[in-house]
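S.K.: can you look at this prediction? I've put the sequence above it.
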Amino acid sequence: MDSSDQADRISNLPDVLLVLIVSCLSFKECVQTCVLSKRWRSVYLETRNVSFKETDFLSPSVNANPIRNALGRIVFVDYVRRWVARIHDQPIDTFEISISYPKTYLYVIESLIAFAVRKRVKNLVLDFSNPAWRTFHDVNLDELVVEIPESVYDLATLESLKVCACNKFDPANLSNLGKLKTVSFGWMELTDPEPFLTTSRVESLTINDCWGLEFNMIKGNMREVAIINCEFLLNCIFDLPRVDILKYSGDIFPFEFDKMNTIISEVDLDFRVLDNNNDESDDSNAEGGMLCHLLNNLLDDGGRSATTLTVCPFLLKMIPRSEHPHFLRPMETKHLVLKTELHPREFNGIGLLLMNCPKLETLTIDLLPPSPIAMASSYAGIDPQTYWMQNISYECQRETLKAVIVKNFIGGAKELHIVKFFIRSGCKRLERVELYMPFDLDNGRKVFAYAKSEMLQKISKHLQVVVHNS
């Protein structure tokens, strides 16, 4: 059957099924279906998931030109207004409006929020952040002009809510929304969410680039919590007895963990915001000590463990510089994910974590783009050419390690050295090495990477080397 016959079969489906199909697409893809035929021009308007994102309509080249950007925003807002005017009786499940510099279009934004409330949507995204912002320090307070109306706080159908770059937002006003399961707050000053979190049924919480966090506890029955690049003004205690996924990105704060889940499926710690490639500062020893304390406090006290632990290059560099790195206690982690540049400054930290994960079954090496510092240079007597040739053996290698996974593998010397280390070191239970090449790798580099993977297979007696072209 050729493609035209398949297209005819899809077109012959009843409208109700076509609406279900387009509702499974992203809104941008849904809009693109209108070019298929006259019939699709009406079908795509009936999607139940509507997303008006300025970044989907304006290309980077338009944004770079102030005049073209202003004209493009006018066209975008006009398109949004015409779309909404055509919507009558059909239900809407998801509604998103994302536009920067909202002051010019406040009256339109207010009408769109009112439209979402009338449709009694289940999922609502109100995002007025600026794509040019990189951290909360970049936020211009004059741009935070949208205030969430009372009607949103009373929208009992809400199951998911994302609010970004709004003025005078108070999470406590959401306490009466019994169906609300997922919340995300970003790019604004945030008052204490504890009254809301402790009385609601929220299962997923994300706080992204918020400031002025003057609360001293994050407490609730959430299963997933992500805190990304926020400013805490007080020491904070995490009281999350049901948490299954915990992600933190940002500065180092003296966090404490109380009544946490005994087994956390996934912990992700990212402190790259502090990484200026200068670990010789006077603060590096203190930072290393704080990171060791954080790991001990989170993953050891009370017998807690993380099935999967993901760490960043900064942590790998700093924990060996603690005054007492040997105080880092063993962890029950089964899967360790190292986001790393494989710079010599990270090697001792990698070794320290391998030593303290005696039950490790899977090691993932997620290679990041190198920093400006030359990767081939030695550091403090650590030679990248010979470090992984040492006769080092960790308990996890001898007893439990089954798989080594390398992401963004290109066959370079840095990743070959460490993979050979695990192949040569007599890992009794090691079954496979998986190598994932970058999706954008050119054909010449792919051939080179494949050749290096074949070399690894030749020196591997009992295990399988698998290459994935991601």
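M.R.: That came through fine.

S.K.: can we go C-alpha only for contacts and neighbour counts from here?
M.R.: Fine.

S.K.: list the contacts of S175.
M.R.: P195, F196, L197, T199, S200 (CA atoms under 8 Å, 6 or more residues apart in numbering).

S.K.: again, 6 Å this time
M.R.: F196, S200 (CA atoms under 6 Å, 6 or more residues apart in numbering).

S.K.: cool, and M318?
M.R.: Under the criterion of CA under 6 Å, 6+ apart, the neighbours of M318 are G288.

S.K.: repeat that with 10 Å
M.R.: Contacts for M318 (CA atoms under 10 Å, 6 or more residues apart in numbering) come out as 275, 279, 284-292, 325, 345-346, 348-349.

S.K.: go on, C30?
M.R.: Counting by CA under 10 Å, 6+ apart, C30 touches 19, 21-24, 40, 43-47, 49-50.

S.K.: and for F76?
M.R.: F76 sits next to F52, K53, E54, D56, F57, L58, A70, I99 when contact means CA under 10 Å, 6+ apart.

S.K.: pretty sure it is in a helix, no?
M.R.: Yes. The assignment for F76 by DSSP: H, G, I helix; E, B strand; the rest coil puts it in a helix.

S.K.: re the thing from before, will you turn the contacts of C30 into CSV that also has distance to L158?
M.R.: Putting the contacts of C30 into CSV (distance: CA to CA, whole Å) gives the following:
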residue, distance to L158
V19, 22
I21, 23
V22, 22
S23, 18
C24, 19
W40, 30
V43, 26
Y44, 24
L45, 22
E46, 20
T47, 18
N49, 14
V50, 15
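
S.K.: out of the residues you listed, which sit inside strands?
M.R.: Among the contacts of C30, the ones falling in strands (DSSP state E) are N49, V50.

S.K.: any idea which of the contacts of C30 is closest to T362?
M.R.: T362 lies nearest to C24 out of the contacts of C30, by CA to CA, at 34.2 Å.

S.K.: circling back to that earlier point, tell me which entries of the contacts of F76 lie within helices.
M.R.: E54, D56, F57, A70 (DSSP state H).

S.K.: buried among the residues you listed? Make that a ChimeraX selection.
M.R.: Selection command for ChimeraX covering only the buried members of those, criterion 16 or more other CA atoms under 10 Å:
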select :54
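
S.K.: okay, the ones in helices among the contacts of F76 in JSON lines with distance to K179 next?
M.R.: Output for the ones in helices among the contacts of F76, formatted as JSON lines (distance: CA to CA, whole Å):
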{"residue": "E54", "distance to K179": "29"}
{"residue": "D56", "distance to K179": "30"}
{"residue": "F57", "distance to K179": "32"}
{"residue": "A70", "distance to K179": "39"}
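
S.K.: state the pair within the ones in helices among the contacts of F76 that is farthest apart.
M.R.: Maximum distance among those (CA to CA): 15.4 Å, for D56 and A70.

S.K.: follow-up on the earlier one: quick one: which two of the contacts of F76 are the most distant?
M.R.: Across the contacts of F76, no pair lies farther apart than F52 and A70, at 16.9 Å, counting by CA to CA.

S.K.: secondary structure class for L336?
M.R.: Assignment for L336 (three-state DSSP): strand.

S.K.: second one coming, line it up with the first:
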Amino acid sequence: MDFFSFLPEPLVLAILSFLPFKEAVARTCVLNKKWLNIWQSGNNIDFNEKFFVYSTSDEFKQAQRKVFINFITNWIAHFSNREISKFSLTVSNPQACRDAIEGCVAFAMQRGVKDLNLDFSEPKWDENHLGDQGTLLFQLPSIGYELGSSLESLKLYSCGFGTDNFVKFTALKDVSLSSIEVSTETLRTLLSTCRTIESLSLEKCWNLENFNLGDKPVGLTRLMINKCDSEYFILNAPNLKYFKYSGAVFTSDIYVRPNVIEEVYIDFSLESEFYERGNELCKILKDFAAAKILTVCSYLLQVVPSGDQPVRTEIDLSVKHLILKTQVHPHEFCGFEFLLNSCSMLERITLDIGQRAIFSDEDYETPVSGIDLKKFWQSCRVIPECLRRSLKVIDVIGSRTTDEELMTLCFLMLAGKVLEQININLCDENDVGVNELRRGRARLLTNAKKASEKLKISID
């Protein structure tokens, strides 16, 4: 029996709304002819060139691209719904189909779209030379500003825009920009013109070496920056709750309100050389000292001890959940200890274990001469306060049960007086024998000495 025939149309639309647009179009029509027209009534639309253009031949690519543009035109002509919630368009070489793109933007805006995503980036671009592609940019059509009063989220990839016109986006809260030139002056104008913006994401943008938004407060609650190579970072964001940065080490002067900032993610894994940048890293940590959740990378663990302060003492962080992107390598131990000493109120540690960039013995500089890093935890001089008073949970993700991992966990168990739970998630390999060996090594921890009688160990 065909049960789909008995479903009311609103319920079918609800089902379709949970499917990717490609699935809703290409597959549901096979189930029942009724769905041929229903999928055109949905309010989440995603036109992606990759669904149509996949040939390696330039001649076939052009033909497939023409089919794609015709599909968009016909789809819009037969669309039956008056309003749409989300509209996404992904197409390369937008100059060759300007009319179709402008038609799409007009179509979305006329129906009060709330989430607009335009991606005109070229898959073949080298992210290290994105600045060379500036001449290929496509500008957001003027109708996008004129009818954008209902827009709440705007994502532009390789798509230029005019900051002065953002004053017409009276409901805009979320802006994402990628693969375009964005100066700090542009960002200042953008945030001062459209004061409703709360979330800003920048990815692979150039001309942002000096990320200086000045002393004037900005209203952002979320800020994400990925691979923009900023060298200086000046920011006054008293409402900021979430900060995520991936790129090069920067010199910081950042103000966030202590009772507002919640989570900070810092990733300097793109750095390839060891420099004594410990002072800069400490300043960044101090700027975000009030964050409750802190994620740091292996680079920070290896380099932060190279500063003047970490060798002698610690800094005061309010972190309750510390997440380490680590390989649990001896070169990371000094940085790990420094963070343990700095987080006196720490309640949870997550060791996210994977293959990280570890500096060679020749490049890595031990902060204390004469120390044997392989026996680092056995010679730990001072027990961090968090291990004596607050740390309750340790999560290990992707465990390979190396000697370094087991020694680290044994130290935490022996010093953690209030530990309640250690959750070990083993790295799953295709080799059954390797998996069993790791499981056996992990079970050794159940017989290791522990300071807390409440401690339970789970192995998955």
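M.R.: Sure thing, it's come through. Nothing here was measured: the structure is a model prediction, and the numbers come from that model.

S.K.: which of the contacts of M318 of the first structure are buried?
M.R.: 279, 284-292, 325, 345-346, 348-349.

S.K.: and which of the residues you listed is nearest D93 of the first structure?
M.R.: Closest to D93 of the first structure, out of all of these and judged by CA to CA, is L291, at 42.8 Å.

S.K.: map the closest one onto the second structure.
M.R.: Under the alignment by TM-score structural alignment, L291 of the first structure pairs with L281 in the second structure.

S.K.: its match reaches S252, doesn't it?
M.R.: Yes. Counting by CA atoms under 10 Å, S252 is a contact partner of L281 of the second structure at 8.9 Å.

S.K.: overlap of the contact sets of those two?
M.R.: Residues touching both L281 of the second structure and S252 by CA under 10 Å, 6+ apart: D287.

S.K.: assign a three-state SS to the spatially most central residue of the second structure, would you?
M.R.: Taking CA atoms, centre = their mean, the centroid of the second structure lies closest to K244, which sits 6.7 Å from it. Assigned state for K244 of the second structure: strand (three-state reduction, three-state DSSP).

S.K.: what's the burial count for N423 of the second structure?
M.R.: For N423 of the second structure, the neighbour count with other CA atoms under 10 Å is 16.

S.K.: what residues are up against L200 of the second structure?
M.R.: With CA under 10 Å, 6+ apart, L200 of the second structure has these contacts: 154-155, 173-177, 187, 191, 220-225.

S.K.: same check, this time on N44 of the second structure
M.R.: 16-21, 83-88, 113, 115.

S.K.: same deal with I358 of the second structure?
M.R.: 269, 272, 274, 298-299, 302, 326-327, 329-332, 364.

S.K.: host element of K446 of the first structure?
M.R.: K446 of the first structure is part of helix 443-458 when elements are defined by DSSP states H and E.

S.K.: in the stretch 251-400 of the first structure, mark out all the strands, start to finish.
M.R.: Under the criterion DSSP state E, counting those that start in this stretch, the stretch 251-400 of the first structure contains strands at 256-258, 263-270, 305-311, 335-340, 362-367.

S.K.: could I get these as a markdown table with distance to L463 of the first structure and mean neighbour count?
M.R.: Listed next are the strands of the stretch 251-400 of the first structure as a markdown table, based on distance: least, CA to CA, whole Å; neighbours: other CA atoms under 10 Å:
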| stretch | distance to L463 of the first structure | mean neighbour count |
| --- | --- | --- |
| strand 256-258 | 40 | 17 |
| strand 263-270 | 27 | 20 |
| strand 305-311 | 23 | 21 |
| strand 335-340 | 19 | 22 |
| strand 362-367 | 14 | 20 |
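
S.K.: can you say which of the ones you listed is nearest to I148 of the first structure?
M.R.: Per CA to CA, nearest to I148 of the first structure of the strands of the stretch 251-400 of the first structure: strand 263-270, 31.5 Å.

S.K.: and the closest one against the second structure, how far off on average?
M.R.: Its aligned residues in the second structure lie a mean 1.2 Å from strand 263-270 of the first structure after superposition (mean CA distance after the TM-score superposition for the first structure).

S.K.: map E198 of the second structure onto the first structure.
M.R.: Per TM-score structural alignment, E198 of the second structure is aligned with E203.

S.K.: distance of its match from R223 of the first structure?
M.R.: According to CA to CA, to the nearest Å, E203 of the first structure and R223 of the first structure sit 5 Å apart.

S.K.: for F57 of the first structure, same thing?
M.R.: 35 Å.

S.K.: which residue, neighbours along the chain excluded, lies closest to G134 of the second structure?
M.R.: Excluding the flanking residues, the one nearest G134 of the second structure by CA to CA, 6 or more residues apart in numbering is I180, at 6.9 Å.

S.K.: try L106 of the first structure
M.R.: Nearest residue to L106 of the first structure, sequence neighbours excluded (CA to CA, 6+ apart): V146, at 7.1 Å.

S.K.: what's the one you found aligned with over in the second structure?
M.R.: In the second structure, V146 of the first structure lands on F138 (TM-score structural alignment).

S.K.: number of nearby residues for that match?
M.R.: 22.

S.K.: the alignment partner in the first structure of K417 of the second structure - nearest residue in space that isn't next to it in sequence?
M.R.: Counting by TM-score structural alignment, K417 of the second structure corresponds to K428 in the first structure. Spatial nearest neighbour of K428 of the first structure, excluding adjacent residues (CA to CA, 6+ apart): R398 at 5.7 Å.

S.K.: quick one: contacts for the nearest residue to L299 of the first structure once chain neighbours are set aside?
M.R.: Of all residues not flanking L299 of the first structure in the chain, S305 sits nearest, at 4.8 Å (CA to CA, 6+ apart). When contacts are counted by CA under 10 Å, 6+ apart, S305 of the first structure touches 260-267, 298-299, 330-334.

S.K.: one more time with 7 Å, if that's ok
M.R.: T262, I263, I264, L299, M331, E332, T333 (CA atoms under 7 Å, 6 or more residues apart in numbering).

S.K.: go ahead and confirm the residue nearest to the centre of the second structure touches M224.
M.R.: Yes. K244 of the second structure lies in contact with M224 (CA atoms under 7 Å); the separation is 4.7 Å.

S.K.: could I have the buried ones of the contacts of C30 of the first structure as PyMOL selection syntax?
M.R.: Listed next is the PyMOL selection for buried residues among the contacts of C30 of the first structure, using 16+ other CA under 10 Å:
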select buried, resi 19+22+23+40+43+44+45+46+47+49+50
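
S.K.: of the contacts of C30 of the first structure, which is the nearest to Y436 of the first structure?
M.R.: Among the contacts of C30 of the first structure, and counting by CA to CA, the member closest to Y436 of the first structure is C24, at 29.0 Å.
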